[in-house]
Each structure stands twice: as C-alpha cells, then as structure tokens.
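[1] Compute the structure for the input listed below.
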Amino acid sequence: HINEQAVMLSIDPSKDADGFHPYNMGQLLIGNEGFVPCTPKGVLRALEEYGVEIQGKHAVIVGHSNVVGKPMAAILMNRNATVSVCHVYTDNLKKFTSDADILIVATGVKHLIKADMVKEGAVIFDVGITEEDGKVYGDVDFDNVVEKASLITPVPGGVGPMTISILMQHVLMGARNAN
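    Below you'll find the predicted structure:
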C-alpha cells in the first residue's frame, strides 16, 4: 500500500508539477495560485480563452475530489463566482445543475448529466471519463446536451489536452525553480 500523503510530502512544493502538495493546495485556498492542479487550471484556461465571464456567475461542480472538484471550487471562488459543490450522492442533483451558468462535471459516472438537468445556454466542462466495451464516455450525455449548451467539451479530446498542456508548463516552471 502506498501512502499518498507521504509521497506528496516528499515532493518539493516549488517543483510540484501536479500541484497536489499540501502547501500548494493551501496557497490556492488563500488565493495564491502557483502550482495549481493541472485539470482545474486547464478548465480555467479554456474559460479564459473562450471569454467566459466567471465573476458573479453560478458555477456548479459535480465531483468533490482533491484532484478536480475542490481545487476547481477554489479557483472559481478566487474569481468571485458563486460556487456549489455537489457529488453523485447529492439529493436532487438536478436542482443544482439546472441552475448552473457554468457546469463542471468530474465523477467518472457515464452520462450522469442528462439534457433535462442543464440550463439553456450553460457552459459545460465534462472532465469525467469512463471506458465501457472499448468506448470512452464522459459524465455528460453529450449528444443530447450539446444543443442546450453555449459551450461544451467532448470526451475524449476536450479537457484532457488542456491538462497535458498545463502539466508541461508546470514541468518547465519546476525546472526553472530548480536553478
């Protein structure tokens, strides 16, 4: 059994390309964004590139992991979004998702989010991934939701490339910090 906490603590925070060291997570919570987990930072980069207004918007995150959900919530709160964090066990999930201006889903549950759970014009980032019978699916029922969304990422090929791009930037930052 590998002790994740021990592994995290063994990494120099100034070289933490994944952004998971407790120091870096704490920095994120107080608004200092250095090494931020790559997937949430990739989502932020996409929001910025597409000119999506964050301030004052209701962002709903479905999934509360340390990898995506929690850091994504902090990033959006740092930009003055009103953030609701839900998960697969949230009672009446539809109540939250159907009110979201920005919906970020990261549960690993195939097609958890259906068209009737989405607000018209919502911006949707599908971070979840499930493999079934050799096919890859997202957490959002893309084919039925795409018409309601103003912006939606596919699975595969949506958030994944942004994650890798951010990871490469962080590796370069870590290398510079080493010198």
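[2] For the rest of this, base every contact and every neighbour count on C-alpha atoms.
    Fine.
[3] Tell me where this protein has helices.
    Under the criterion DSSP state H, the chain contains helices at 4-9, 22-29, 38-49, 69-78, 93-97, 142-145, 159-178.
[4] Remind me what the third one packs against, helices and strands.
    Think helix 38-49. helix 69-78, helix 159-178 (3 or more C-alpha pairs under 8 Å, 6 or more residues apart in numbering; DSSP states H and E).
[5] Taking helix 38-49 as reference, get the angle to the first one.
    Going back to what we said before, that points to helix 69-78. Per axes from the mean of the first three to the mean of the last three C-alpha atoms, to 10 degrees, the angle that helix 69-78 makes with helix 38-49 is 30 degrees.
[6] And helix 69-78, how far out from the chain middle?
    Put simply, helix 69-78 sits 8 Å off its chain's centre (C-alpha atoms, centre = their mean, to the nearest Å).
[7] now the other sequence, so there's something to compare against:
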Amino acid sequence: MEEMTTTPRVLDGVAIAAEIKAEVGTEVQQLVARGVVPGLAVILVGEVPASQIYVRSKVKTCGELGIYSEMLTPPESITTDEMLALVAALNAREDIDGILIQLPLPKHVDTKRLLEAVSPDKDVDGFHPVNAGRLQSGQPGLTPCTPAGIIEILKRSKLPITGQNAVIVGRSDIVGKPAAMMLLNESATVTVCHSKTRDLPKFTREADLLVAAIGRPGYVTVEMVKPGATLIDVGINRVTDAAEVENFFPGDAVRAATFAKRGSVVVGDIHPAAFARSGAYTPVPGGVGALTIAMLMHNTVKAAKLRRGISTGKS
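    Sure, this is the predicted structure:
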C-alpha cells in the first residue's frame, strides 16, 4: 500500500483543460490546412439562464479554437416532432460534425427519443446507445465528456489506474456507468456503488481510486476514505443553508464571504474534510467540471476525423 503523503496533491482541472484545448487548437489548424473545418451545432430550447451560460461558453470556446459553431434556439413550445425534424436536418449536413442538445429539455419533449435521433457519428455527448456499445466493446467512438475528462486528469497527472481498486459512487448513464467502463478498459478493478448499496463505507474504504458522482453534497465523509486514496469529485451542488456551509467549511472566511454575497456556495459529493486524508484530489470548483467543455471540443474534432476516415491517433 502506498504511503500517505503529508500534503495531498490538488489535481488542477483548469490547467489540464487548458492543455487539452491547446492540443485541440493545433488539431483544428491541421484539419483546416486539409480543407476541413470541424463544426458543432448546439440546440438550446427555451430560456433557462444556467443553460444559456453553459451554451455561451461552449460557443465561445469553439470560436477560440477555430471550430465552426451554430447555436439553434427554438422556443420552449417546440414539439418533439419539430425537434426530431431539426435533428434530422443537422444529421444531413456535411458541415456539422457534432450535435449537442442542451439538457434539460421542457417536460413535454421526449428527451430519450431525441438523443437517440442524433447520428451516433455526430453524438459529441457520447450518450447514444451505439456509442455506449462501442465503449463497452472497445471500438473507436465518441465517449461522454465528463468520464473522459476523469481519465485525462488521472493520466496527465501520472496517477496509476492499472490494477487499482476503483470504486464509483453513482450509476448514471452520463457519468457513473461510462466511467466504470473506461476505468475497466484501463485495467482497473471496478466496483459500482449507489444509493441502495448496503454498507457503502465498506466498499469506499477499499478504494485506491474513489469517484463520487451521486449528486448529494458531502455524501462521502472522511471516515469513508482510505488514507492516501485518489479522490475524484464529480459533484457540483449549490448549498444555500448557512448551517450546512459552516458544516462543510468551518472557519473558511473565503467561503463565508462568497455565501454572504451570493447566498450559496458550491460543494462536491465528497465532504471537504475528506480531502486532507487523500493522496490526491480534484477540488470543487476547478476540478472535473473544468474538463467538460475541453472534452466536448476534443470530441467535435474527433467526430470530424472519424467521419472522414482521418486517423485519430491515441484518442
């Protein structure tokens, strides 16, 4: 067993995301030299302020890296059939390599049907069942951005994956399940836990690598962590209760000031006190979340290459 380091290593997602974006920018220049401009279409339905912010940053990053982007903003009243027609039109366009449907969609729209209507070769979110199957069988395809970001953080930080006991808390189709498959593909020994797991701490305390993606603030406590483990915190939870803020960040003047100003602070799925027990961890914010847009850009370029039979190298 590895010795516990005195000071845990902070895994800087912002710096790693910047590295990936720089690499993608270089790949875009190489494609443009061959007459190929990668293109991303983002569909944003209705007026959801949080979604608008996310989409703007995606479009802005495309511009910075030389990727063509188009933002489609149908009204909230759009029907499933109208959305399906919009997706079909984008599937048919040669200049669009990636299609992203910003979630959540209005309740009356059939999200599952829409995500499955996107051509698997343009599914830059990696949610289509065909891409899930490709991931499971180890074939080239597009993989979900957040789990792919987790693998990049581990590899670029030179942290071991092969042979490690990896425990994932959370089994969503977006993070938990694909992260389990990617870690398995990297030869980790993987256990997937969830809200119905009996004696969850028994499993988490065995984890050399612990991925928390259950969407509950501070769910993984210090007692649940093996000393020296690598902690990957996928959670982004807004805490709006003063007592909870004090529980998560006792004596933290910076967080207290943020809470006083905004009325909320962000906390992950791992209790901040648990990080001190780790060997390395991703902070919240500034950890896994920072990788999502970088991996979306990576996927858009990868889709452009795969669609044209251009080698994608190690990716």
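[8] Spatially central residue for structure 1, please.
    residue 40 (3.9 Å; C-alpha atoms, centre = their mean).
[9] which residue packs closest to that residue, ignoring adjacent ones?
    Residue nearest to residue 40 of structure 1 in three dimensions, not counting chain neighbours: residue 72, with 5.0 Å by C-alpha to C-alpha, 6 or more residues apart in numbering.
[10] list the contacts for the counterpart of residue 132 of structure 2 in structure 1?
    With TM-score structural alignment as the matching criterion, the partner of residue 132 of structure 2 in structure 1 is residue 25. Neighbouring residues of residue 25 of structure 1 by C-alpha atoms under 8 Å, 6 or more residues apart in numbering: 19, 36, 71.
[11] Let me know the closest of those residues to residue 127 of structure 1.
    Relative to residue 127 of structure 1, the closest of those is residue 71; by C-alpha to C-alpha it sits at 13.5 Å.
[12] just checking, what residue in structure 2 corresponds to that closest one?
    So, by TM-score structural alignment, residue 71 of structure 1 is matched to residue 178.
[13] Next, count neighbours for its match.
    Other residues near residue 178 of structure 2 come to 24 when the count uses other C-alpha atoms under 10 Å.
[14] The one 10 residues further on now?
    Counted with other C-alpha under 10 Å, the burial measure for residue 188 of structure 2 works out to 21 neighbours.
[15] One more: the one 10 residues further on?
    Around residue 198 of structure 2 there are 10 other residues, counting by other C-alpha under 10 Å.
[16] Likewise for the one 3 residues further on?
    Other residues lying near residue 201 of structure 2 total 16 when counted by other C-alpha under 10 Å.
[17] Now which residue in structure 1 aligns to it?
    Here residue 201 of structure 2 is matched to residue 94 in structure 1, going by TM-score structural alignment.
[18] Leaving out sequence neighbours, find the closest residue to residue 69 of structure 2.
    residue 40 (4.7 Å).
[19] Assign the one you found to helix, strand or coil.
    Recorded secondary structure, residue 40 of structure 2: strand (DSSP: H, G, I helix; E, B strand; the rest coil).
[20] so how far is residue 72 of structure 2 from it?
    11 Å (C-alpha to C-alpha, to the nearest Å).
[21] The two: which is more packed in?
    residue 40 (29 against 13).
[22] Can you find the partner of that one in structure 1?
    Residue 40 of structure 2 maps onto nothing in structure 1 when the alignment is built from TM-score structural alignment.
[23] mind putting the helices and strands packed on helix 38-49 of structure 1 in TSV, distance to residue 118 of structure 1 included?
    Conversion of these to TSV gives the following (distance: least, C-alpha to C-alpha, whole Å):
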stretch	distance to residue 118 of structure 1
helix 69-78	19
helix 159-178	19
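[24] Check for me that residue 56 of structure 2 belongs to a strand.
    No: Residue 56 of structure 2 is assigned helix when assessed by three-state DSSP, not a strand.
[25] show me what contacts the aligned residue in structure 1 for residue 239 of structure 2?
    Here residue 239 of structure 2 is matched to residue 132 in structure 1, going by TM-score structural alignment. Residue 132 of structure 1 sits next to no residue when contact means C-alpha under 8 Å, 6+ apart.
[26] State the distance from residue 132 of structure 1 to residue 108 of structure 1.
    Applying C-alpha to C-alpha to residue 132 of structure 1 and residue 108 of structure 1 gives a distance of 12 Å.
[27] Residue 114 of structure 1 too?
    14 Å.
[28] Compare these two and say which one has the larger neighbour count.
    Between residue 114 of structure 1 and residue 108, counted using other C-alpha under 10 Å, the more crowded position is residue 108 (19 against 16).
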